[in-house]
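J.: Next comes the sequence, and after it the predicted model I'd like to discuss.
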Amino acid sequence: MKILAIETATEACSAALLVDNEIIDRFEVAPQKHGDLILTMVDELMNEAGVKLPQLDALAFGRGPGSFTGVRMATGVIQGLAFAVDLPVAPVSTLTALAHQTIDESEGRTVYAALDARMGEVYWCEYENRDGAIKAVSDETVIAPLKIQLTQGKKAIGIGHGWETYANELTQLVKSTELLVRPAALPRAREVAQLAVGLINSGQTVSAENALPVYLRDNVAKKKAQQ
């Protein structure tokens, strides 16, 4: 299986190419430069692997939540590529891709993925490692940290820069018997590609026109779309 994936929902810009379970990728933390980087990254990966766009089985992208501009960019790039060669698209949750980075250390732990959403809120979702797969056990939401309702007393991992911005609030909230925190972690296209395999195998792909972003904070998205 050959899958091209991109993720631009935060200050990190990344692309990954999965070919028969082997992944090559590009990753750079470059705020405000995603537009300059993402297509270059895609070209580099395709050339390195000797793969042409029509040879791909599918495309995948981090569909948000995250930065409005970043999520919109990923959506636009993937739609353009998918329309060009009529490829199916696997939309992957940016929060799930982030949580998937804990796959090797999250057995028996709850994973709390939190991205700084600005305006005193985080993009938030709770996960568990079930039989070696990261599964959401709550809805994705945008919420003030102190309004989050949790089940207490579990071993846990906190991941994402929401844990840096709101360290005090979230640490007090998660009264875990053992809390590991990964505040420097950012979503990557590598995990988007890995998660896309399951979506593709289970028939959960969409056409280019139905590859849509998830913003969660609709009022901001509507205002910016009108500007």
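T.: Perfect, thanks for sending it.

J.: CA atoms for contacts and neighbours, from now on please.
T.: Noted.

J.: give the contact list for the residue nearest the centre of the chain.
T.: In the chain, the centroid-proximal residue (C-alpha atoms, centre = their mean) is Thr94; its distance is 1.9 Å. Going by C-alpha atoms under 8 Å, 6 or more residues apart in numbering, Thr94 touches 7, 9, 62-66, 187, 192.

J.: That one and Glu7, how far apart?
T.: Distance, Thr94 to Glu7, by C-alpha to C-alpha, to the nearest Å: 8 Å.

J.: and here's the other structure:
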Amino acid sequence: MTYKMNVYKKILALDASVHSCSVALLEKYCIKYYFAKCNKNHTEKILPMLKKILRQGNNITNTIDAIAFSRGPGLFTSTRITINCAQGLFLGFQVPLISISSFNIIAEKIWRKKKINNVIILIHSSKNKFYWAIYNRNKQGIWFGEKTEESIEKKLIIFKINKLNGYWAITGNTLLIQEIIKNKKNNLFLYHYHFKYFHAQDMIPIAISKLKNKQTTKLKNIIPVYLE
């Protein structure tokens, strides 16, 4: 599929960090993308997608301006597959790498769908802990929140959320979200967004912002983040 964007850059984005695979390419002001659900065999899904998106008809894309990839939080094997693909593409294209948090991808998707610029994300990571973050989008379209990402106990998350106010989207673990909504303060308004899959098309606006602000990642500095 394709949709338009008012930026003349050629950026490739890819994600296979949880239960889906997707790739996207910004080219000539348009984003082309492919998506597939998959609980396993991510490599068998994402490699044909990359080949397909880099070769549209008889045209082979042999130059791009940047490669964006999801560094997690995600599942161990699928996050490694994403990073390995990005590393291989870097060796071929020799262009800037842009590391993007999968939580930032969720926040951008919620903005695209609901235009909510304050987002709370809660993903169950272990028996008693949740990986969580709060993301905020400013008027220039820049997201802030990577530094808030951490794995903590449920009671501490509830305490921190009750220190917030205003209108927020909240997504992730349904049981915990229901408990939070039931016990929230009156000046905190929460919209429960039911998130299912990451999508590489939502990485493109983030990648544009990071590329503009020279927030790229060296190959040796790639650090994956795992949910387990």
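T.: Happy to help now that I have it. Because the structure is a prediction, the values reported are computed rather than measured.

J.: what residue of the second structure matches up with the residue nearest to the centre of the first structure?
T.: In the second structure, the residue matched to Thr94 of the first structure (TM-score structural alignment) is Ser102.

J.: The residue nearest to its match when sequence neighbours are not counted: how many residues sit nearby?
T.: In space, and not counting its chain neighbours, Ser102 of the second structure is closest to Gly72: 5.1 Å by C-alpha to C-alpha, 6 or more residues apart in numbering. Under the neighbour criterion other C-alpha atoms under 10 Å, Gly72 of the second structure is assigned a count of 28.

J.: Can you identify each of the strands in the second structure by residue range?
T.: Counting by DSSP state E, the second structure has strands at residues 2-4, 11-15, 20-27, 30-37, 55-56, 59-60, 66-70, 97-100, 118-124, 129-137, 143-144, 150-153, 166-172, 188-192.

J.: okay, those in JSON lines with mean neighbour count next?
T.: Formatted as JSON lines, the strands of the second structure follow (neighbours: other C-alpha atoms under 10 Å):
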{"stretch": "strand 2-4", "mean neighbour count": "12"}
{"stretch": "strand 11-15", "mean neighbour count": "29"}
{"stretch": "strand 20-27", "mean neighbour count": "25"}
{"stretch": "strand 30-37", "mean neighbour count": "19"}
{"stretch": "strand 55-56", "mean neighbour count": "12"}
{"stretch": "strand 59-60", "mean neighbour count": "10"}
{"stretch": "strand 66-70", "mean neighbour count": "27"}
{"stretch": "strand 97-100", "mean neighbour count": "26"}
{"stretch": "strand 118-124", "mean neighbour count": "22"}
{"stretch": "strand 129-137", "mean neighbour count": "21"}
{"stretch": "strand 143-144", "mean neighbour count": "16"}
{"stretch": "strand 150-153", "mean neighbour count": "16"}
{"stretch": "strand 166-172", "mean neighbour count": "20"}
{"stretch": "strand 188-192", "mean neighbour count": "16"}
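
J.: Give me the range in the second structure that the longest helix along the first structure lines up against.
T.: When every helix of the first structure is counted residue by residue (DSSP state H), the longest turns out to be helix 68-85. Under TM-score structural alignment, helix 68-85 of the first structure corresponds to residues 76-93 of the second structure.

J.: average offset between that stretch and the first structure?
T.: With mean C-alpha distance after the TM-score superposition for the first structure, stretch 76-93 of the second structure departs from the first structure by a mean of 1.2 Å once superposed.

J.: Check which residues of that stretch are buried.
T.: Buried positions in stretch 76-93 of the second structure, judged by neighbour count with 16 or more other C-alpha atoms under 10 Å: 76, 78-83, 85-87, 89-90.

J.: what is in contact with Thr94 and Glu7 of the first structure at once?
T.: Shared contacts of Thr94 of the first structure and Glu7 (C-alpha under 8 Å, 6+ apart): 62, 187, 192.

J.: Need the counterpart of the second one in the second structure.
T.: Here Pro187 of the first structure is matched to Phe198 in the second structure, going by TM-score structural alignment.

J.: quick one: contacts for its match?
T.: By C-alpha under 8 Å, 6+ apart, Phe198 of the second structure lies in contact with 15, 18, 20, 22, 102, 105-106.

J.: tell me which of the residues you listed are still there in the first structure?
T.: Retained in the first structure by both residues aligned by TM-score structural alignment, their matches' C-alpha atoms under 8 Å are the following of the contacts of Phe198 of the second structure: 15, 18, 20, 102, 105-106.

J.: can I get these in TSV with distance to Ile123 of the second structure?
T.: Listed next are these as TSV, based on distance: C-alpha to C-alpha, whole Å:
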residue	distance to Ile123 of the second structure
Asp15	18
Val18	12
Ser20	16
Ser102	11
Ile105	14
Ile106	11
